[in-house]
Each structure stands twice: as C-alpha cells, then as structure tokens.
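J.: here you go, sequence then predicted model.
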Amino acid sequence: MTTRRSFVKNAALAGASVYIVPRHVLGRGYVAPSDKLVIAGIGAGGKGGDDINQFYASGKAEIGFICDVDERQAVENRKKFPKALFYKDFREMLERSGKSIDAVSVGIPDHQHAVAAMAAMKMGKHVYVQKPLTHDIYEARMLTQAAHQYKVVTQMGNQGASGDGVRQLVDWYKAGIVGDIHTIYCFTDRPIWPQGIVRPATASPIPAGLDYDLWLGTAPDKPYFDGQLPFNWRGWWDYGTGALGDMACHIMAPAFAILGLGYPVSAECSVATPYVQNWGEGYFPDSCPIASHITLTFKNPDVTLHWMDGGIQPTRPTELLPNEVLGDGGNGAIFYGTKGNMMCATYGKNPSLLPTSRSHEVTVPQTVARVPGGDEGHYKAWVEAAIAGYGIAQAKALSSNFDIAGPLTESVLMGNLAIRSFGLRKKAASGDGFDYPGRHIKLLWDGASMKVTNFDEANEFVRRGYRGSWTL
C-alpha cells in the first residue's frame, strides 16, 4: 500500500522537481496538500501549450509534467513551470512517473491523439484531448468505449461546446421557435495552411531538438521536409485531418447539441483540386483538398448537414439583411426549420434567430444549465470533474465528454472518408464505373459496424495501420 511518506520518498528519488503529491495516491477520502489536480501535458507548444496554461489558470491544477518531442516547442512552458519534469516520449513519462500523475492533456498532431490518450486511460488517468478526438473513425469508437472501461473523466478540446451560445440555440429549439430542423449548413474559411499540393520529393535536415522518429509515431516512415511542422502538418493525411478536422468539431458541435445526432447514414462530397492538363495529375493523395463540400445524411431525426470549407459558403438566408454578417464572416452555421431559421458563428457564438431582430423579441425558458465562464470554463469544468472523480453527475454533464465527442468526431471523419474516397480508383474488374479519380459517389454507412456498405475500398480509411510497434 502506498503511503504519503513512501510516495514522497520515492518521488524525491525519481527527481527533485517532483513536488506535488497527486490526489489519487493518498487513497479515497484523502486529499493532496495542494488539493489540486496534477496534470501531465503531452504537447508543450501551440494549442497543447495553451491548454496547460488554461488548466493552470483555473486555480485548481498544477502542471507536474511536460512532454514534447520537439524541445523548441517546450522552451516557454518549461520556463513557466520550472518544477515540472520534462520528457520527450509520453510512453516513458507514463511508465516512469505515472504514479505521480492524476490527469493528462493531449495537445499534439491528430495522428498521435488516440495512442497517447489510450495509454493514459489504461492507467486510470483522466484525459483532455484536443479536437478532433482522433485521426480515424475506429480510434474514436475505441476511446469512447475506453472512457467507460477505465472509468475516467473525459473532455475534448472544442471549448465552444461549453459556451452560452450553444445553449441559447438549444433553448430556442426546445421551445419550438424554429420547428423541426431539417437542413444545416456549416462553413469555414479554413484551410489557412497549404493543401492540395504534392509532397516535396527532397528531404530536409531534421532540426536540432526535434526527435523526428517520435514525432512520426504511428504515421508512415517518410522523410522530413521544411515546413512540415509545427503547424502545416494539418494539410497532410498522414498526420492531420484537414480543414474539416480542424474546424468541424467547433462548427458542427451546436448541431449535435441541438438535435442529438448520432452516426450519419450516408456521406458524399465534391472537392476542389488544382487544375492540371492531365486530370489524373491533379489528384494529390497525400494532401487534403483546397476546398470541399460534404453532405451528411442523418436519421432519427431526418437531417441533411452540409459542410463547406476553403471559403465556400451557402446562399445567404432570405431573412438576413444585405449588410448583416453571415456567421462571423468566414465561419458559422445556419439551421433551417419548419417554422423558422437560426444561425451562429464559430464555437456557437453570437446565436441569432432570423431575421436577427427576433433574437431580442423572443423570450424562452432556460432549459440547459450554463457552464460558469462559458467556453473558457470548458477547461475548469474538466479539472473540477476530474478532482471529484469518475461517475459523478458533473463528470457526465461535461459538454464534450467522449460520449458526445466520440460520435461527433466519427461524423466529422466520415466526411473525410468521403473526401478520400473521391479520388480512389475502383478495381476495373468490378465493372461499376468507378474507374477514375474524381468520381462523385455516395457512401452508405453502417455506423454500428463502422463499415461502408457500397464501396469497400473506402473502408481502408476507417482504421489505418500503425507504423512499427505502435499499438492502440
């Protein structure tokens, strides 16, 4: 049995910078001296670095460990949290320091989300994972199930899900103001990084401080090229999930909150690719497209959801005045109902009935509790739920726990399944006409079985293979 004295002694032997006794090692009914959640941040720069700062700002968390494969990305937060132990490999961190960790924040490229989160969950660590939850559909399903198996408190990093705007949209809908919603348009001005390009043929020197093999992780063993990181990885299928993966968990989240959407039953898309004299040369299978329009169909309720990226936007609703802004200008969502329409900006912000004057004229009961601090409270809510422990009402009520985030992510990635299927060559022996890139096809989806039922080639993207010894 671990006692406080033996833990402190072992921690001191492991490293003098370990100074916080995690809550769980003292047993049920006891608290750490600081009564704060000890968090290990996997991803020290970019959004991952911002996340651990948000947790620290909650006043109820301590950053005990920092992990990043790129020392350059960790410089700032290593200075800010000098007592935190630093690791490059999250597997080593969990193995050597797991007993000193209460919870883990995963803020790294998409292709490593699932393996990092699952490793932490298997050790009973509460997890906060940046959006999209995973890189492929199978991973999302496995993490959703694992949250219950390992009894951990979970949250995905689409902070707008905790905002007041989403809850106002739900209140209007439940009050019957817009009737039955049947069509939704979600749109974004992303990508703001290169997409629709060929992968550089020439390798570049690996920067000092970067463990590129660790950065590749589950991804195929391909040479490093300048500009691949820390941001532009989003546009490459090996590592990222494109504009859809980056923004849809923010912009589609209100639709799922309002309607309780589950898995789509079909997906189809059209994409923009660079013009090349020979059409086949205009398809770059390593890179996400310049722009896309995806249509997802849901049942129970019957809803058609359109996703548009690359600056493509839907026709303006007739009730929107000529000089009024659609969404926030570049991003947003429109909800068409049988009795009326409504819209919002990114993260569900600035919700409005249409015409917008109705927003100030209609008063409805508040049916959904607000999260203190709104979208900024998204972080603190997870910290408080993790401190309280798995199974409490607060943990289940988190705005983007994996029961919510998992199906949302699967639907987002179903859109990418359609995009990637758009360019596949159907085997000539099939004789059904899908014999060249760019064919517009409709994928029929069996959500329970995670299987495309009418185009088997698409199923290769449902669950990707991992490099080397990496496993989920």
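T.: That came in fine, so what should we check first?

J.: alpha carbons only for contacts and neighbour counts from here, please
T.: Will do.

J.: which stretches in the stretch 201-350 of the chain count as helices?
T.: 212-216, 242-251, 253-259 (DSSP state H, counting those that start in this stretch).

J.: nearest to residue 293, out of the ones you listed?
T.: Set against residue 293 and scored by Cα to Cα, the helices of the stretch 201-350 of the chain come closest in helix 242-251, at 10.1 Å.

J.: just checking, what packs against that closest one?
T.: strand 181-187, helix 402-422 (3 or more Cα pairs under 8 Å, 6 or more residues apart in numbering; DSSP states H and E).

J.: nearest to residue 295, of the ones you listed?
T.: With Cα to Cα as the criterion, residue 295 lies closest to helix 402-422 of the helices and strands packed on helix 242-251, at 7.7 Å.

J.: next, the buried residues of whichever helix or strand comes after that closest one.
T.: Next helix or strand after helix 402-422 toward the C-terminus (DSSP states H and E): strand 442-446. Of the residues in strand 442-446, 442-445 count as buried by neighbour count, 16 or more other Cα atoms under 10 Å.

J.: packing partners for whichever helix or strand comes after strand 442-446?
T.: Later in the chain than strand 442-446, the nearest helix or strand by DSSP H and E is strand 451-452. With contacts taken as 3+ Cα pairs under 8 Å, 6+ apart, strand 451-452 sits against strand 442-446.

J.: what's the angle from the strand it packs on to helix 402-422?
T.: 150 degrees (axes from the mean of the first three to the mean of the last three Cα atoms, to 10 degrees).

J.: for strand 442-446, packing partners?
T.: With 3+ Cα pairs under 8 Å, 6+ apart as the test, strand 442-446 has strand 266-272, strand 451-452 packed against it.

J.: below is structure B, check it against A:
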Amino acid sequence: MKKVNRRSFQKTAVAASTAVPLFSIGKPGPSANSRLNVAVIGTGNVAWRAFEGTQNENLVAICDVDSRMFAQHAKRFSAMEKAATFADFRVMLDKLGGEIDMVCISTPDHTHFPATLGAMERGIHTFTQKPLTHNVWQARTLKKAKAHYKVLTNMGNQGHTSNGIRQLKEWYDLGIFGQITEVHSYRDGPKWNGNYFQRPETLPPATDAVPATLDWDLWQGPTGPAPFNKLYHPKKWRGFNRYGGGMFGDWFCHIADAPVWLLDLYEPVCIEAESVEGGNEWMVADGCRVRFDFERRADKAPCTVYWYNGDPKRFSPALPEDWGWGSLPAAGTFFHGTKNNGFTDERSNNPRLSSRDAAIAFKNAGYPAETIPRIEGGPVLELVNAIKGGPEPGSNFDYAAPFTEIMLLGILAVNHGGRIEWDSRNMRITNRPELNQYLKEPVRKGWEYGEELWKS
C-alpha cells in the first residue's frame, strides 16, 4: 500500500483552497493522482456514502462500537476486509493518526463533535455527517478548530453538491426572485414505529440487555452512563433528545440548505416555537412550527424563515391558491420574492418558479448560463478532491457550523417553548437567560474536547 505524506497533502490542499474562491474551478495539485489514507468512524447505515466516496483511496482503518456493524457494507466494499478495526476512535487516532489523511464520521449525532475534533486536532481532513453537532457551543468550537488546525472539512448535507442548488442560486443572483422576504421549509414526520423513530413503552425507557457485540459505554461517548434500551441502537436514537434531534435535526440541514446559502442566513435575531405538539424531557416533539427572524444582510432584505415538521394536516405551510398547484409537494422549501416565487424539493435538486406562466416564459427565454462550477459525486468525494488540490468544499465548517447553529436554536425553542432572543455575537439568549445552560451540554471525564480553543 502506498504511503501518502499527510503533511504534504495538507500544505498543498490548504494553499489551493485559500487561493481559489468557493465553487471555482480548481486545478489538481501535485498529489492529485496519489491515494489518500482514509479512516471511517461509524460503519453502519449511512456510512455507505463514506465508503463509496473514498473507494478509490486507501481504506486503512474502520471504527465502530458494535462489531456486527462492520459486516453491513463489507460485501459491497471489499476494502473493509483489509482495514484495521477499532471500537474506540480515540485509540484509533492515537495509534494511526500520523498515517491518516482523511476521516469520515457517520456516528449518532451526540458523538459527532468529539470524533470530529479528535481528528482535526491531529491535522486530519474531516468529513462529518449532518447535523454537524449536538449543541451550539460545539458548532462554534468546530468553526474555531477549522481556522486553528487549518484542515479541510465538509458536512454531509448531500444537496449542497447538487446541480439544482447551484441553478437556484444562479437564478437568485440574476434577480429572478427579486428580494426574498419569506421562506417556508417543511417535511412530515417523525413517523413513530417506523425505521428511525419508535417510542419506548415506558419513560424512563426500560433497561434492556446490552448486545454482546456492542460496547455500550463507548456508544454513549460524552453523554455519560445511562441504562441501555434496545431502541437506542442501531438507528432509532434520533427520537431521544439525549442523542438526536428528531426530524428537525435530521432534515433541516437538507431542506433549509438552499435558503441559508442563497440568502446568507447565518444569524437569526429571534427564534420562536409558534406551535409544538408532543415531546418531553426524553423524546423529541411530534410536530412543530418554528419562526426564525433575520435582519438585513448587506443588500439582502430582512427575511423570515418558517420550519415545519409533523403531521402535514397540522404542520405544513399553506399553499397559495393563485399558484394553481392543486396539492402541496411532500417536502421542500417555498421562497416568496418581490418579483417571483419559487420552490425546491427536500435536497434542492429541482428548483422551479411557482407560477406556471412565469416558468414557461423563463424556460422559453433560455435558462441563464452556468456561473457556479458543478460538483462530481457527493460531499465525501468533494472533500477527497479538495485534499488533492481542488476547491474547498461548499459545506465546509465555516458554512456548516453557523448553519447547524440555526437548527440547534430552533430545537432549543421547541424543547422549551416560546420565544428566544438571540445575541449571536456574544453567544447568549438575552430574554431567557436560564436557557443559556443548554447551549453547552455537560461532558463526562475523558471526553473533553475544544476547551483550549476558547482560551486565546
């Protein structure tokens, strides 16, 4: 197996990414034909994207707290058979950190942060699934870490690499929509008793036997000891506040990606849970409608963004009658502009104007020329190419961290109800100071990361 010099890659890639603007066409650096040494943390379920995106590289290590998960994708990706295996990513990074060029993290939400920062502080380029973190302090810290450790990063909101989101931004930049002043993003769910969400029979959840293949202590990571329940693992954890963020946490980073990117929506001044159904200390809400208010950003008008998830009969935007659509699409985002209104689906793949006549006239006139370079493959491959000298990934942590923060503030409003007035500059809630404790969660000993980045 060919050994790749990680420091030489890092120097070449970071120099290239800072010299080339976002989404510009980058020329391959001197290491473009070399193969990266890749490690994967979390090998089940959505980790197939990590294996697929790095299948032409050297897979040197895989890490999972449940040994049975190693087999889930092994038949499809034979390189897994030759990789070193670990249960604890901290041990893997201590042993092989100097050999690894890139790490892909596909663990439950509550362990994204320690795994990500553990890699970054060793100078390893990092891909992390969405949502980037489980609390606001973690998101801020990863943005600091990107600047401090000077590594390349990307978050796994796949729609950010799509042609559709680029086309939508080209339309917006040309003034097709005028000023966008209101946005509605929505999706149904959670669907309890489905593949990803299930309520326990009792609260607190009953204590079940830990599977022989699972290291339950490692699975809990920074959250600390708690009894095992069979719903937590392997994939129904996201319905529990301790480990996930429900449909809000699962889909906001996909569906709201387009408005956040188009409109530079990074610092809401007010977040209000206008309607919430269900939810408690243990479980995520059944449904919600949350309003985010954004002030003027440079030449962009003030904007209000609404997020909905839950039963579509109670938690979905009203479809304007004059659009003539008949029925509301299953999920997506509506844009209300001063010139035209628009819509795009849940991963921003298929943008369109709301008015049929306007859409036909727009198409007949010829869509504008492409000005934003398109991306081949998804966000994992995008990071691979960036490390080899291409442009910096679009959902790098300078973008992904504040984007994730918006979502986390929305979840905080849902969990505690009412209105939150947000001082982004000082990272504090001004009208309800008792909620500031939830911006940074307690961490058990041995899982502390990032504190030193706040000392300078």
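T.: Received it, and whenever you're ready, just let me know what you need. Computed from a predicted structure; not experimentally measured.

J.: for the two chains, what TM-score is obtained?
T.: Overlay of the two chains. TM-score (TM-score structural alignment, normalised by the length of the second structure): 0.86; 414 aligned residues with a Cα RMSD of 2.2 Å.

J.: my read: residue 145 of the second structure touches residue 117, true?
T.: Yes: at 7.3 Å, residue 145 of the second structure counts as touching residue 117 under the criterion of Cα atoms under 8 Å.

J.: quick check: next helix or strand after the helix or strand encompassing residue 10 of the second structure?
T.: Using DSSP H and E, the element containing residue 10 of the second structure is helix 6-19. Using DSSP H and E, the helix or strand that follows helix 6-19 of the second structure towards the C-terminus is strand 37-41.

J.: what does that following strand contact?
T.: For strand 37-41 of the second structure, the surrounding residues in contact (Cα atoms under 8 Å, 6 or more residues apart in numbering) are 3-4, 47, 50-51, 54, 57-64, 89, 99-107, 115.

J.: mark which of those are buried, thanks.
T.: Buried among the contacts of strand 37-41 of the second structure by 16+ other Cα under 10 Å: 4, 47, 50-51, 54, 57-64, 89, 99-107, 115.

J.: among these, which are in strands?
T.: Judged by DSSP state E, these include 58-63, 102-105 as members of strands.

J.: what's the closest of those residues to residue 9 of the second structure?
T.: Among those, and counting by Cα to Cα, the member closest to residue 9 of the second structure is residue 102, at 10.3 Å.

J.: just give me the match in the first structure for that closest one.
T.: Matched by TM-score structural alignment, residue 102 of the second structure corresponds to residue 103 in the first structure.

J.: now its match: how far from residue 88 of the first structure?
T.: 18 Å (Cα to Cα, to the nearest Å).

J.: and what of residue 197 of the first structure?
T.: Distance from residue 197 of the first structure to residue 88 of the first structure, counting by Cα to Cα: 31 Å.

J.: same question, residue 101 of the first structure
T.: Counting by Cα to Cα, the gap from residue 101 of the first structure to residue 88 of the first structure is 16 Å.

J.: closest to the centroid, which residue in the second structure?
T.: residue 130 (2.4 Å; Cα atoms, centre = their mean).

J.: with adjacent residues omitted, what lies nearest to that one?
T.: residue 156 (5.2 Å; Cα to Cα, 6 or more residues apart in numbering).

J.: so what does the one you found match up with in the first structure?
T.: So, by TM-score structural alignment, residue 156 of the second structure is matched to residue 157.

J.: hmm, that match is touching residue 130, no?
T.: Yes: judged on Cα under 8 Å, residue 157 of the first structure makes contact with residue 130 at a distance of 4.3 Å.

J.: how many residues are close by residue 221 of the first structure?
T.: Counted with other Cα atoms under 10 Å, the neighbours of residue 221 of the first structure add up to 13.

J.: how about it: what's its closest non-neighbour residue?
T.: Per Cα to Cα, 6+ apart, closest to residue 221 of the first structure is residue 467, 7.3 Å.

J.: roughly how far apart are the alignment partner in the second structure of that neighbour and residue 156 of the second structure?
T.: Residue 467 of the first structure maps onto residue 444 in the second structure, with residues paired by TM-score structural alignment. Per Cα to Cα, residue 444 of the second structure is found 27 Å from residue 156 of the second structure.
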